[in-house]
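> need a structure here:
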Amino acid sequence: MGVSVNAAFIPAEALRRNFAEVKAGMRPKEAIEESNRCLYCYDAPCIQACPTGINIPSFIKKIASGNMKGSARAIMDANPVGATCARVCPTEELCEGACVLNHSSKPIMIGQLQRYATDWAIKRGQPLFAAGASNGKSVGIIGGGPAGLSAARELARFGFAVTVYEAKEQAGGLDTYGIVSFRLPKSISLWEVEQVRQLGVEIRTNTKVGQDISIEELFSQHEALVLAAGMSKVPDLGIEGEQLTGVYDAIDFVEATKAELVTDLVGKRVAVIGAGNTAVDAATCSVRLGAASVKMVYRRTRAEMTAYDFEFEFAKQDGVTFEWLSAPIRIIGDEDGKVAALECQPMRLEAAEEGIRKKPVPEGLPYLLEVDAVIKAIGQSRHLPLVEQLGLDHKRGIVTVNASTHQTSNPRVYAAGDVIFGEGQGEAMVVAAAQQGKLAAHAINARFSARSERYG
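Alright, predicted model coming up:
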């Protein structure tokens, strides 16, 4: 069922309703009944399928027995952004996909139960963990997104003094700014930030490393650093017309909806270029902002689309349509410098070497799509200047790390999250970033603990 908002005028209250969380949480009776369906497997495959290794049978059993705080602790102990992941993880591909009940009935609704337990903790505002006794060591973390927060939380529990350097006004990264409100309300991410802050972690917002504080200062103030800066802006398409009014960066576009809802797209025809999760977010945001039509334009086919399956289905339910095998080659403006059309080149996929994606190549004559706005969602560029300032080995901005310790070419610097994703390294999931932050923190703790034992 699509969102019906295509009217000449949309009151502010209607817009706010459009951006309210789409999926309702479980009611207590439903949660108890669902938790009692769990077989509490001893060798639970769902645990193995969770990148952060949440003890899923344990947290579900605690719901069944009424131990809600224990359930929330079990989740958040393994995954410092477990409340967010309850809403945005592709559970059907991970824990629920591994549930043994898939063979006989339907899998346990693990994501919904995880949300039920963490929502309980959020509503009560209770801190779930305490900081460890000080070990006299300090770690600086560049970036306050899922990977950075995860590393900070673990390090604080180990007794490190931790400072997070966050360029934006609030911490949380992608969870706070980059995922649409109707899937992940900002308040959920900020609760996770507060859980970290309550452990004594200093979070310095509006602080851009290399500008507001130098790399030299960081090294002088901390024994180790964790680079968790995520990725940067959407790159240019490299086609004519990108400077026209009505061309948007998908990252900025989604972020803006989390601060203020405007009516610029009411009644407009929108083309979203790309087919990843951010592209879907931009498309569904456009629908909720009153666009008359929203079309996703992708140079490959549905099979190569990088968005999760549930994201694709969500977009279809919202009335988004798809222009497959089409590559934008020019944005055409009107006499006022506003977007009027998108010229596209039909493509076909050409076989490539084994292990490499099929290559899209032109086929046929270009055609026009009449549109009033174009949203670019073709991935994000890397924080290459920052990586180079730190002097780290990298491949086109993708920081090279030891797979188990997440240590970089500089032994004092560790890295996690989107800064290491690519070239067959890492995964582009919130839950994967959280686990990488944990692994980096545990490696740092092991390193300094071993040193203390050696010289203590």
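> Could you use CA atoms for every contact and neighbour count after this?
Noted.
> Please give the centre-to-centre distance between stretch 443-456 and its chain.
33 Å (CA atoms, centre = their mean, to the nearest Å).
> List the buried residues of that stretch.
443-445 (16 or more other CA atoms under 10 Å).
> Save those as JSON lines, and put in secondary structure and distance to residue 257 too.
Formatted as JSON lines, the buried residues of stretch 443-456 follow (DSSP: H, G, I helix; E, B strand; the rest coil; distance: CA to CA, whole Å):
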{"residue": "443", "secondary structure": "helix", "distance to residue 257": "38"}
{"residue": "444", "secondary structure": "helix", "distance to residue 257": "37"}
{"residue": "445", "secondary structure": "helix", "distance to residue 257": "39"}
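> who's in contact with residue 89?
111, 429-431 (CA atoms under 8 Å, 6 or more residues apart in numbering).
> so can I have a markdown table of the residues you listed showing distance to residue 163?
Formatted as a markdown table, these follow (distance: CA to CA, whole Å):
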| residue | distance to residue 163 |
| --- | --- |
| 111 | 31 |
| 429 | 24 |
| 430 | 21 |
| 431 | 22 |
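> ok, and the most crowded of those residues?
The most neighbours of any of those, using other CA atoms under 10 Å, belong to residue 431, which has 26 neighbours.
> here's the other one to compare against:
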Amino acid sequence: MNKVVYPKEVLDKMKEIVDNCMGDAAPYCEATCPMHTDVKTYVNLIGDGKGNEAIKVIREKLFLPGTLGRICAHPCEEKCKRGEMRNPMAIAALKRYAADNFDNEKNWDLNIESENGKKVAVIGAGPAGAQAALDLRKKGYKVTVFEKLPVVGGMMRVGIPEYRLPREVIDFEYSLLNKLGVEMKMGVEIGKDIAFDDIKKNYDAVVIAVGAHKGGLIPVEGSNLVGVTNAVDFLRDASLTHRVDGIGKRIAVIGGGNVAIDVARTARRIGVEEVHLVCLEDKAHMPAHTWEVEEAEEEGVVVHDAFGPDEILGADGKVSGFQVKKCVAIFDKEGKFNPQFDLDNKKVLNVDNVVFAVGQAVDNAFAGDKLETTRGGRFVVDPVTLQTKDAKVFVAGDASGRSVIAIEAMAEGRKAATSVDRYLNGKDMTIDRENEGSYETHLETTIKEDEQNLPRVKTKQLDPKERIKSFVEVDLGFNKEDALKEAARCLKCECKLCMKECVMLNDFCECPKDLFKGILETGEIDPKIPYSCNMCSQCTLACPKDFKMSDRFMEIRKKMIVANNGKSPMKGHSAIEMHQMLGFSKVFNTTVEDSREAKVKRVFIPGCSLPSYNPEAVGNILEYLQQKYPGTSAILKCCGKPTKALGQVDKFKERYGELQAEIDKLGATEVIVACQSCYLTISECSPNLKVRSLWEVLPEIGLPKEAIGVGKGSDITIAIHDSCPTRNKSSIHDGIRWAMNEMGYKVEEPPHTRENTRCCGFGGMVVPANPELALRIMKKRTDEVKSDYMVTYCAACRESMVKGGKKAVHILDLVFGGQYNSKREFPGLPGGPIKSWANRYKSKQEMKKRKK
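Reported below is the predicted structural model:
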């Protein structure tokens, strides 16, 4: 076959699918997760009771599942579709469930690429530094981590209290770095124990990932008194020693964020009897998580919301009280931070200490003036690459000022590692980086109207009276029953509706975008792909964008025919060529005129499949039509649909022209068809003709007397299969059901019926091109039918239903064949091509008998 050349208008339609198909769009949770964890997959694995598989999926992106399952701010939950019903999935808790119950270090991935001989230094063992070290080590770099603290985890360890994040969880998960061969140098302070310049000199690249370990104060009168401290120092001391020197029995914490809450709750655990939390915001607008505020209040923390600091009172150089004032506005009319206070509304808190939880800064002294810095001690970096003005130095996490929460810091660590790897290999560091970190997915889904708003399952917690006695973990996590119940709420957000419906697409792609993108890039496609399409349009029905994939495949077929000198490139289609040759030969064709009513210009066309299956039914229905509509003529000739389905445009025009010529010769203005493909083809190609289905006509003229009530008393229920070419003709669907009711048979409606019917597997000339696929499509259709018996109004569909495992009849079998019941033998499969053509010839004879 010569190379296929596609015109611009065809390529543009393919590009529309590539540009707008949502089949590859990430779920909202996955796109929002800075590390792009496959949330949907692992949540549903948990729901299926497959915890081992779930933790494997999580660890493909996260090496800290137990840690993040406890402390992640889970931005994914904020974008969860169930959030529209105010009950987002408990994603973090489910991650923790998988980690606590199924994470086994024996299953950790310890594979690394070949050693490349290059060395990278990472400064800081927090989440950003650890992630950078992990990714670089797995790429074959020798990685050394320098950490000022004696323990791993960085601010995640000394800034998040132990009652939220047990230290053994951190140590267990960080042990992966040791297993991979990352060198950890703990208790080493850069700038003091080793010069920053020496590190740059001895390593090929450096990643700075120091946390914001400097606590801030605000200029309040009395802030220099003994007893005033900051949240960073307070939490670090409590984390390392479970005590804080100089803390009395009553303290005030300034701030409304999660750090302030952590300080307040930690204070209760180190023996502080009275804890006051003062914040400018009212409770409804506090930056801290709502549940954190509630848990703090359960533990005895007194929240003074909508108040701000006025003066720290002192005696003998020490804190003796804290005066606060009512805050009436936080921002001015321009939206700038500019708190306004009611100076007539003040109160004094009797406290021994004041802890500021109002911001943190980075200690960048170790770098001297070698790197450019900005507000809060953060380093200035390229926003895409995280590279500093020193080409071999990169920054991630708090040190860049671009991350706020742990998982964002990890994403920056990964981003920095990617840049380092490209830098050391001389690759472009800027390309294909648009979706690093959180991004907006192009997925568009809606919640079904009948979707139940299931409540979010909550984890169990220790009693407040017990939990303030120690740093034992407060949240107990999910048990199995609760985890499965919560996981079952997932809406499985995705747009692969066409993939769920179409067997063929699943054989060749992850989504339609894959297929057409490949054609646009290479100009090539395996002929088996377009010729495996049933042309049933079920994908289009399912597609929110209404992409007409079958039209695209038909365009490809047409171009392949041209490139292959007018022939199909599929060997199996030689049978179709033979069918069409015989279907238009005089041996198997005839035209039967009924001249009794010359003014009635009506012609009956039974098609190809019915005459090849049941000649007697063809003759009987023609005779009945002539009785009711005197002057009805008939034509036994193919409409050329198989030729059209192959993509043979010119040959189809020629062959259809033969049928049109016969219709014109008779002077017919109305056509009655028994075949649904004929209905569609003639309607499209002869718009001036009135085209009606036999099943629109019979309700007008009634069934033959012997057919009325024939099915009453039958012990079988017959499922109706609607033909997909006329899926949009409700009048045909109605006519079939009218006939079944008139005959008295009990009927089953399959899940996909009428306009939503599924293809029988025969369409598009798929059977000779891809018989194994066709059989699976047939089975998909029959598997959804409960009854063992089916009725069709297309003989080809009937054969498909038999191949799919059902006892199937054509509806004319029921009309003219007497009662069908469980004891009667059903037609079964045809006897092969010779038998079919013998039937076709016999149909010719049957029709000629009715010539008037």
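> lining up the contacts of residue 89 of structure 1 with structure 2, which overlap?
Compared against structure 2 with both residues aligned by TM-score structural alignment, their matches' CA atoms under 8 Å, the contacts of residue 89 of structure 1 retain 111, 429-431.
> and the two most separated of those?
Within these, 111 and 429 form the most distant pair, 15.0 Å apart (CA to CA).
> which stretches of the stretch 151-300 of structure 1 form helices?
Along the stretch 151-300 of structure 1, counting by DSSP state H, counting those that start in this stretch, helices occupy 186-197, 215-221, 250-257, 277-288.
> and of those helices, who's closest to residue 267 of structure 1?
Nearest of the helices of the stretch 151-300 of structure 1 (CA to CA): helix 277-288, 9.8 Å.
> okay, the closest one sits on what stretch of structure 2?
With TM-score structural alignment applied, helix 277-288 of structure 1 matches the range 258-269 in structure 2.
> May I see the buried residues of the matching stretch?
258-269.
> Give me the neighbour count for residue 402 of structure 1.
For residue 402 of structure 1, using other CA under 10 Å, the count is 12.
> Same check on residue 161 of structure 2?
Per other CA under 10 Å, the neighbour tally for residue 161 of structure 2 reads 25.
> Likewise for residue 683 of structure 2?
So residue 683 of structure 2, with other CA under 10 Å, has 16 neighbours.
> secondary structure class for it?
helix (DSSP: H, G, I helix; E, B strand; the rest coil).
> same thing with residue 404 of structure 1?
Using three-state DSSP as the criterion, the local structure at residue 404 of structure 1 reads coil.
> Need the counterpart of it in structure 2.
By TM-score structural alignment, residue 404 of structure 1 lines up with residue 384 in structure 2.
> Repeat that for residue 203 of structure 1.
Checking with TM-score structural alignment, residue 203 of structure 1 has residue 184 as its match.
> Now its match. Nearest residue, chain neighbours left out?
Leaving aside its chain neighbours, residue 184 of structure 2 sits nearest to residue 145 (4.9 Å; criterion: CA to CA, 6 or more residues apart in numbering).
> show me the contacts for the one you found.
Going by CA under 8 Å, 6+ apart, the list of residues near residue 145 of structure 2 reads 121-125, 129-130, 133, 182-185.
> redo that, cut-off 10 Å
Contacts for residue 145 of structure 2 (CA atoms under 10 Å, 6 or more residues apart in numbering) come out as 120-125, 129-130, 132-133, 177, 182-186, 188, 206-207, 209.
> Residue in structure 1 paired with it?
Aligned partner of residue 145 of structure 2 by TM-score structural alignment: residue 164.
> Which helix or strand contains the alignment partner in structure 1 of residue 294 of structure 2?
Counting by TM-score structural alignment, residue 294 of structure 2 lines up with residue 313 in structure 1. Assigning secondary structure by DSSP states H and E places residue 313 of structure 1 in helix 309-317.
> Any idea how far that helix is from the middle of the chain?
17 Å.
> For it, list every residue counted as buried.
311-312, 314-316.
> Rebuild those as CSV, extending it with distance to residue 337 of structure 1.
Shown next, in CSV, are those (distance: CA to CA, whole Å):
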residue, distance to residue 337 of structure 1
311, 33
312, 33
314, 33
315, 30
316, 31
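> can you tell me which of these lies nearest to residue 397 of structure 1?
Nearest member of those to residue 397 of structure 1, counting by CA to CA, is residue 311, at 27.8 Å.
> any idea how far the closest one is from residue 277 of structure 1?
Noted for residue 311 of structure 1: a distance of 7 Å to residue 277 of structure 1, by CA to CA, to the nearest Å.
> Show me whatever sits in contact with both of the two.
With CA under 10 Å, 6+ apart, residue 311 of structure 1 and residue 277 have no common neighbours.
> Around the aligned partner of residue 435 of structure 1 in structure 2, count how many other residues there are.
Aligned by TM-score structural alignment, residue 435 of structure 1 pairs with residue 411 of structure 2. For residue 411 of structure 2, the count of nearby residues is 27 (other CA under 10 Å).
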